[in-house]
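>>> okay, structure incoming, though there's no sequence with it:
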């Protein structure tokens, strides 16, 4: 029997592991590729824990280097001895460059995400734009992110609208959760960086004093997997500026108060499943109080659904990767308007 082409799925953070695990499962089920999960980054233990929630163990663990050049060297050494047919990444610039120089095709999920903050203190925006230059197939989660790529003169035939796999992950984890999701409680999940939590947490504590049934839970920035999936499934509301947590909350059909850049989540704001709030205690207090005191408003946000995926993205990603390697046809793109979820 001929060996199936080996595809390396590189997870550099727990959030990336969450989105790649459904793809690995879809590749196994389709039977055209051999998925090889690679754990890297500064938190390989966190990556391992997330993959374990899906029943996976990374075949390779390769901690990131001190800088991009060191990361590239480590992956170049890996792929010199174990050359994959393709490499799948999300935001991994060093890994993508190492694959590119070895002439290994690079497939990117969640391609085209942009904040418009190219000159900001964080290098993420610049890295994402650079990454687009070496990607072979760009798999976008939404029409807007696909348009971002076309605006940057990426060849249209290299872009495919697949949806994001956070929705797939939420559905897989829900099937593994023993207890059925309950939304009878009044849990508000606070998922923000420490510097903003100091300003926002007092507002939520004040609200907890006014609403005896309100519980405020702080979600750790690196927490992913069954525990967080269960929490989001039961949450009444999420307050966050964590770009990944926004998508994961909406995948659980939990409304989000978004603190931060409008450009990062224009789709959710337009759909109505998220609201933009300034990082001000008074503003947070008012918005949370409105949704606590008006269940209809909160449920209307939940019913707006998840604009980032329809639960079939992982199969499209797996099929597109196989097609790139000459095994079958590319999938049809995701419908522009996924089915809205049902508030629970």
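Structure's in. What do you need? Everything numeric in this text was worked out from a predicted model, so none of it was measured.
>>> drop to CA atoms for contacts and neighbour counts, all remaining ones
Noted.
>>> distance between the ends of stretch 118-134?
Length of stretch 118-134, first residue to last, Cα to Cα, to the nearest Å: 19 Å.
>>> ok, stretch 261-270 next?
Length of stretch 261-270, first residue to last, Cα to Cα: 14 Å.
>>> any idea how far it is from the middle of the chain?
Computed by Cα atoms, centre = their mean, to the nearest Å, the chain-centroid distance of stretch 261-270 equals 15 Å.
>>> give the contact list for residue 313.
Under the criterion of Cα atoms under 8 Å, 6 or more residues apart in numbering, the contact list for residue 313 reads 162, 163, 164, 165, 168, 334.
>>> let's see that with 7 Å instead.
Each residue near residue 313 by Cα atoms under 7 Å, 6 or more residues apart in numbering is listed here: 162, 163, 164, 165, 168.
>>> so which of these belong to helices?
Secondary structure from DSSP state H places residue 168 of these in helices.
>>> could you pull out the strands for the stretch 1-150 of the chain?
Remark: strands assigned in the stretch 1-150 of the chain by DSSP state E, counting those that start in this stretch are 6-11, 34-41, 60-63, 86-89, 106-111, 137-140.
>>> which one of these lies nearest to residue 54?
If you check each of these against residue 54 by Cα to Cα, strand 34-41 wins as the nearest, at 12.2 Å.
>>> show me the helices in the stretch 151-300 of the chain, by range?
166-176, 194-210, 226-234, 243-251, 266-271, 281-293, 295-303 (DSSP state H, counting those that start in this stretch).
>>> adding another structure so you can compare the two:
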């Protein structure tokens, strides 16, 4: 029986790996264990609780204000004991985090095969998204098996001389997680009930998130200024779960605390957040996962980034890249609010990131190729 170790450390990784973990637990061909670095702590634990996953190893590495270099060094130095204890045949990592790239490197150093879930996304701009683009490229160079969510991701990998026989196009596991999550939402939760109490039924709900490092500073002020202007419309309500990063908190509360029709709330856990997304009319975000989830909920997305590694969504028309440019954000937000045909042209498109069967495709590949 082959031994698989799944390692992740952040909330987005946990969401996207959870459906794969749950399916692998049921497979008799594999013995599967989970290790978390806890690169995020509280947000990670919320996802684990929702999906009912208990890690076999918890490195508990989150420390306030630690640098990327400090975190990287900790991951490299602490994952060794897990690899030595479990002796996996394959380590599965996800996406673009420091956890993914450093665990892939540590596994490579020990001649352990690496599988990369959500492989092949690229902007080819090492500063955007930062540091995720380079994390992806590093992990891609170290991986033995590449689970690409789309054909374009596969093309990117082939251009980088990855053997096409080691690439499988799967769709994105975030859709697997979304479909499972929507079915298991507890509508009697206190935070969901509280949000229901301040939702205005006669207004169009805009859900906002923003936290990207490359937008900090003047760009983030422009983004918030656009939201403030947008909030002056009488037909909208903006709900913004504000990221805990001080660079985000300071600007958001300074600009939007007293803005008309804006409600600022603490970050939501995954269960409450996907419920809120489902209530929205439209979404303004710099999140990669939301770009993938929203089309399955039939919600148009304005992406406040200059470039995105989710090119398929842009080409399909389910998202619109607007950056942090105030004029551009307002132009397309007002179009979505005022022009029903434009709204439908985005909301009605098929999701390019799959149909919720990515985890099953990954497991089938492993059964026949590993």
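Structure's in. What do you need? This one's a predicted model, so the numbers in the text were calculated from it and none came from an experiment.
>>> TM-score for the pair, please.
A TM-score of 0.85 describes the superposed chains when it is computed by TM-score structural alignment, normalised by the length of the first structure; 321 aligned residues with a Cα RMSD of 2.5 Å.
>>> before we move on, back to that, can you tell me which of the helices of the stretch 151-300 of the first structure is most buried?
Compared across the helices of the stretch 151-300 of the first structure, helix 243-251 shows the largest average neighbour count, a mean of 24 (mean count of other Cα atoms under 10 Å).
>>> neighbours around residue 223 of the first structure, how many?
17 (other Cα atoms under 10 Å).
>>> how about it, what does it touch?
Applying Cα under 7 Å, 6+ apart, we find residue 223 of the first structure in contact with no residue.
>>> next one: it from residue 104 of the first structure, what distance?
Look at residue 223 of the first structure and residue 104 of the first structure: by Cα to Cα, they are 32 Å apart.
>>> next one: residue 208 of the first structure
Between residue 208 of the first structure and residue 104 of the first structure the computed distance is 53 Å (Cα to Cα).
>>> how about residue 120 of the first structure?
When distances are taken as Cα to Cα, residue 120 of the first structure and residue 104 of the first structure turn out to be 31 Å apart.
>>> between the two, which has more neighbouring residues?
Ranked by neighbour count (other Cα under 10 Å), residue 120 of the first structure and residue 104 place residue 104 first, with 19 against 11.
>>> what does residue 249 of the first structure correspond to in the second structure?
Under the alignment by TM-score structural alignment, residue 249 of the first structure pairs with residue 294 in the second structure.
>>> swap in residue 203 of the first structure?
Matched across to the second structure, residue 203 of the first structure falls on residue 226, judged by TM-score structural alignment.
>>> wait, that match touches residue 331, no?
No: contact status for residue 226 of the second structure versus residue 331: not in contact, 10.0 Å apart, counting by Cα atoms under 7 Å.
>>> list the contacts for residue 217 of the first structure?
Here residue 217 of the first structure is in contact with 188, 189, 190 (criterion: Cα under 7 Å, 6+ apart).
>>> swap in 8 Å and give it another go.
For residue 217 of the first structure, the contact set (Cα under 8 Å, 6+ apart) comprises 187, 188, 189, 190.
>>> and of those residues, the nearest to residue 96 of the first structure?
Using Cα to Cα, these come closest to residue 96 of the first structure at residue 190, 33.1 Å.
>>> need the contact list for the closest one.
Under the criterion of Cα under 8 Å, 6+ apart, the neighbours of residue 190 of the first structure are 201, 216, 217, 218, 219, 238, 239, 240.
>>> what about the second structure, which of those hold up?
Checked against the second structure using both residues aligned by TM-score structural alignment, their matches' Cα atoms under 8 Å, these keep these contacts: 216, 217, 218, 219, 238, 239, 240.
>>> could you dump those into a markdown table with distance to residue 179 of the first structure added?
Putting those into a markdown table (distance: Cα to Cα, whole Å) gives the following:
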| residue | distance to residue 179 of the first structure |
| --- | --- |
| 216 | 21 |
| 217 | 19 |
| 218 | 21 |
| 219 | 20 |
| 238 | 20 |
| 239 | 24 |
| 240 | 25 |
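>>> show me these that map onto strands.
Among these, the members falling in strands are 216, 217, 218, 238, 239, 240 (criterion: DSSP state E).
>>> which residue in the second structure lines up with the fourth one?
In the second structure, the residue paired with residue 238 of the first structure is residue 283, using TM-score structural alignment.
>>> tell me how many other residues crowd residue 140 of the first structure.
Under the neighbour criterion other Cα under 10 Å, residue 140 of the first structure is assigned a count of 29.
>>> hmm, back to that, surely the match of residue 203 of the first structure touches residue 328?
No: taking contacts as Cα atoms under 8 Å, residue 226 of the second structure lies outside contact range of residue 328: 9.0 Å.
>>> next up, the contacts around the aligned residue in the first structure for residue 124 of the second structure.
For residue 124 of the second structure, the aligned residue in the first structure is residue 116 (criterion: TM-score structural alignment). Residue 116 of the first structure is in contact with 125, 263, counting by Cα under 8 Å, 6+ apart.
>>> which residue lines up with residue 312 of the first structure in the second structure?
Under the alignment defined by TM-score structural alignment, residue 312 of the first structure corresponds to residue 357 in the second structure.
>>> so who does the residue nearest to that match when sequence neighbours are not counted touch?
In space, and not counting its chain neighbours, residue 357 of the second structure is closest to residue 176: 6.3 Å by Cα to Cα, 6 or more residues apart in numbering. With Cα under 8 Å, 6+ apart as the criterion, the residues that contact residue 176 of the second structure are 16, 19, 355, 356, 357, 358, 359.
>>> and what of residue 34 of the first structure?
If a contact means Cα under 8 Å, 6+ apart, then residue 34 of the first structure has 4, 5, 6, 7, 27, 28 as its contacts.
>>> neighbours of the fifth one, how many?
One way to gauge burial is a neighbour count; for residue 27 of the first structure, by other Cα under 10 Å, it gives 23.
>>> for whatever residue of the second structure lines up with it, which non-adjacent residue is closest in space?
When the second structure is aligned by TM-score structural alignment, residue 27 of the first structure is paired with residue 24. Closest residue to residue 24 of the second structure in three dimensions, ignoring its sequence neighbours and counting by Cα to Cα, 6+ apart: residue 32, at 6.6 Å.
>>> number of nearby residues for the one you found?
Around residue 32 of the second structure sit 21 other residues, with neighbours defined as other Cα under 10 Å.
>>> if anything else comes up later, I'll come back, but that's it for now.
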